[in-house]
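Student: got a structure for you, letters missing:
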C-alpha cells in the first residue's frame, strides 16, 4: 500500500507527458484525448465527474485543457499529482516552443510542418467527434438539457455571444428551468438579455521600453493568465492590444510568427508565451513568461476542486451544474464545426478537400468503432499527410 501513491504519480506523469507530446489540435482535442484515456481506458473518473470538471474549468480563467489535466492529477494522486499532471502536460510544448524560439532568434526562420499538420488536423477532428459523442450522451439527460444545449450553440454560433457568458446563461437558465418547470417565461427573458453581452478585453497600462524588466514581463503574463476566459486563442487579442500596439515589445510580424508556432506545436496554445518571452528577454524571459501565464491555473484548480462535489449536494446547484455541463458540450460542438469547416474545405471547386475528408472518415471509424488510441491516430494522420505531400497531391 505504501507504494500506491508513488505508482499513481508515475502513471499521472507518463499519461500527461504523452498527451503533451501528441496533443495537437487545441484544447477541445486535448479534452477529447483525456476523456478517452481517463474515463474509457483507465476509468480513473466517471463520465459524470469528468463533465463536472469540464463545466467547472469553463467557468474560471485559464486554459481549459491544462486545468483539466491538473484536476485529474489532483483527484487521482493528490496535490503532488496536481503539480506533476500540469507540469508534464505543459513541459513538452514549452520545450519544443523554446527550441523554436532559439532557432527563430538565431536563424530568423521557422521550420515548415505543413505536410504533417495536413494529415494530423482531420485525424484530430475525428478524435474530437468521438469525445463529443460519448460526452453528449452523458450530458444530455433530458429534453430540457437538449434545448439548453441548442440555445447555447445558437448564442455562440449565430449571435457571437462570449463563450463564458453563454456558459453562465446556460447554467442559470438550467438552474431555474430544471428546478421548476414553470419558469419558461423567465428563461426567455434570460435569452433576450444574453444577447447584450459582448467580449471583454484586458486593459493594461505601461510604458514602451525595449529593455523590458523581467518583473514587468512576468506581471503582464500573470495578469493574462488570471483573466483569460474561454479559448486560449483569445490570447492573440491580448498580445496584439498590449505587446504590439501599447508596449511595442513585439513587432506585428513577430506576433504572427509566435501564433504560427502555437499552431505547429502540440500541447497548450498558451506555450506561445514561452516563444514571446524568449524573443523579448532570452531564456529568463521565456521562464518568467511561462510561469506567469500558467501559475494561476494551478492555484484556481487547487481552490476549486474540493468545492465541486458540494455542488451536487444541492438541488439548485446540481441543476446549475447539469446545465453548465451540457453547455460546455455545446461549446465543443461549435468549436468542432468551426474546425471542421477550416479542415475539410478548400476555396476552389469542388470545395471539399478529398484527402482530408478520407483521413477524417477513416480516423472516425477507427476511434468510434475500434477505439484506436488517439496517439496512433495522430501519428497515422501525420504520416499520411507527409506521404500525400511527397507524392505531390497537396
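Tutor: In hand now; what should we look at? In this text, all values refer to a predicted model and were calculated from it rather than measured experimentally. Numbering: from 1, shown residues only.
Student: From now on I want contacts and neighbour counts done on CA atoms only, so please keep to that.
Tutor: OK.
Student: For the helix or strand residue 322 falls within, which residues meet the burial criterion?
Tutor: Taking DSSP states H and E as the definition, one finds residue 322 inside helix 315-344. Neighbour-count burial for helix 315-344 flags 316-336, 339-340, 343-344 (criterion: 16 or more other CA atoms under 10 Å).
Student: likewise stretch 156-164?
Tutor: Using 16+ other CA under 10 Å as the test for burial, stretch 156-164 gives 156, 157, 161, 162, 163, 164.
Student: can you put those residues in a markdown table and add distance to residue 150 and secondary structure?
Tutor: A markdown table is the format used below for the buried residues of stretch 156-164 (distance: CA to CA, whole Å; DSSP: H, G, I helix; E, B strand; the rest coil):
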| residue | distance to residue 150 | secondary structure |
| --- | --- | --- |
| 156 | 10 | helix |
| 157 | 10 | helix |
| 161 | 14 | coil |
| 162 | 16 | coil |
| 163 | 14 | helix |
| 164 | 16 | helix |
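Student: Below is an additional structure, to be compared with the one above:
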C-alpha cells in the first residue's frame, strides 16, 4: 500500500520533444467525442497518468482557451505543448492534434465526391442526416442548459435566433451586438451576467505543478511578443498576397483564405456557433457547396476524429473542386488545395493566441472567469445553433421544399436520435452508426416493400 503514494510523489521526468510528438499524434487519431471528450482524454493522460501538468495548471490553461475564439481542445493542446517545449512544442502539439482529421477529411471528401451517388452511400447518408439534425439541436440544449440561467440571457438567445432566422443578419454582427449587450449587462446588472469556473484539487508531484516556476520561454517579454506578432502577420499576409497575385481578389482560393480568416476570429462557442456563418458564405454567397453537401460535411465531421471545426477543410475541399480552381483536369488537386487553404487560415489564429497571449496569462497565474461580454455571446450562440437545427430539419425532412413530400421515416430517425442523446445519454458515434444502419435498411428493404 505504501508504494503507491511514494510513486505518486516522484516527479516524472521531463518528456523529450519526440515523446511529446508521439503522444500528440496519437491523440489526434483518438480525439473523438467533441471538445468535452478531447479535453477529458487530455486530462486523464496528462494530469492523471503521465503527470506532465497539475490539475490547477491544466484548468488555468483551459479557462484561458475557453475564452478564445476557435477550437478550445486544439488550443489547450497547443498551450500545454508550449509550456513543455516552448514555441516549437506548441506548434507541434497543435498541428499533430489536427493533422489526422485533415487527412481523414481529404480522403473521405474525395470518396464522397467520386462515389457519393452509390446506393449504399446514399442509404447511409439518408440515416445520418436526421441524426446530425438531432445532434445540433442537442448541442443547443446542452449549451443553453449551462448558459441561459435567467430571463436576460434567454432574451439575448431569442433575439439572436430572430436576427439570423428572420432578418438574415450576418453572424459577426450578431456576435458583436451580443458582446455589447453583455458588456452593458455586466455593468448595470452584473449578477445576471456572471459565469465562473472553479479549480479542482492540485495534483501531486506533477512535472509542471502548482508552484512550478514559469519557464523562461513562458515569461512575458515585450520583444518576444512583438516578434511573434510580426511572424504571425507575415504568416497570414504572405500566402494571401501570393493568392491575390495568382488569382486576384475574386479567385476561389483568395476568397477561401479571406473568409476563413474572418470565421476563425468569431468562433466563440465552438464549431456549432460558426456553422451558420460558414453556411451563409459557403452555400448562399459563394456557392462552394450545396445545402445538402453542408449537412453531409457535418455528418463527416461528427464521425471522424479531431475538432468539429475540421468541417472547414471539407468546405474548402468542395469549394476548390466544384469551382475547378486549377482547371477542369485537376479537380482532385484543386480540392485538396482548397481544403488546405481553409485549414491553414482557420487554425493560424489559434496558434498566435497561445504564443502571444500565453505569457500574459502565465503572468497572472490566477483563475480566469468568463467576462460579461462573453456571457452575452455564449447566450447568442444558443440562438444561432437553434437556427442551424431548423435549417437542417427543413432540408432533411422536406428535401423538395415545404410544398413537396415530407420524409416521415427520416423525421422518425431524427426524433429517435434526439431521445437517445437527451434521455439515454448515448454517445454520438453509436447514435450515428445506428441511424446509418436505419437508413440502409430503409433504402434496401423497407422502401422497396412500401413502393
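Tutor: Done, it's in. Every value quoted in this text rests on a predicted model; they were computed, and no experiment measured them.
Student: Widest-spaced pair of the buried residues of stretch 156-164 of structure 1?
Tutor: Greatest spatial distance among the buried residues of stretch 156-164 of structure 1 (CA to CA): 157 and 164, at 13.4 Å.
Student: Report the secondary structure state of residue 172 of structure 1.
Tutor: Three-state assignment for residue 172 of structure 1 (DSSP: H, G, I helix; E, B strand; the rest coil): helix.
Student: Enumerate every residue touching the counterpart of it in structure 2.
Tutor: Taking TM-score structural alignment, the alignment pairs residue 172 of structure 1 with residue 180 from structure 2. The neighbourhood of residue 180 of structure 2, defined by CA atoms under 8 Å, 6 or more residues apart in numbering, consists of 373, 376.
Student: As a check, name the ranges of all helices in the stretch 251-394 of structure 1.
Tutor: Here the stretch 251-394 of structure 1 has its helices, by DSSP state H, counting those that start in this stretch, at 252-264, 272-304, 308-311, 315-344, 354-368, 374-390.
Student: In stretch 77-90 of structure 2, which residues are buried?
Tutor: The neighbour-count check on stretch 77-90 of structure 2 (16+ other CA under 10 Å) flags 77-87, 89-90 as buried.
Student: So which residues lie in contact with that stretch, not counting its own?
Tutor: Looking at what lies outside stretch 77-90 of structure 2 - CA under 8 Å, 6+ apart - the contacts are 17, 20, 24, 42, 58, 61, 91-94, 97, 215, 217-218, 351, 354-355, 358.
Student: Ok, stretch 142-150 of structure 2 next?
Tutor: With contact meaning CA under 8 Å, 6+ apart, stretch 142-150 of structure 2 is reached by 153, 154, 192, 375, 378, 379, 382.
Student: among those, which two are most distant?
Tutor: Maximum distance among these (CA to CA): 16.8 Å, for 192 and 382.
Student: coming back round to it: right, and the helices of the stretch 251-394 of structure 1 - which one's nearest residue 112 of structure 1?
Tutor: With CA to CA as the measure, helix 252-264 is the member of those nearest residue 112 of structure 1 (8.6 Å).
Student: what packs against the helix holding residue 322 of structure 1?
Tutor: helix 27-34, helix 47-58, helix 114-139, helix 143-157, helix 163-179, helix 308-311, helix 354-368 (3 or more CA pairs under 8 Å, 6 or more residues apart in numbering; DSSP states H and E).
Student: For these, give me CSV that also has distance to residue 212 of structure 1.
Tutor: Converted to CSV, those look like this (distance: least, CA to CA, whole Å):
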stretch, distance to residue 212 of structure 1
helix 27-34, 31
helix 47-58, 32
helix 114-139, 34
helix 143-157, 38
helix 163-179, 33
helix 308-311, 40
helix 354-368, 44
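Student: ok, and which of the ones you listed has the densest surroundings?
Tutor: Ranked by mean neighbour count, these are led by helix 27-34 with a mean of 25 (mean count of other CA atoms under 10 Å).
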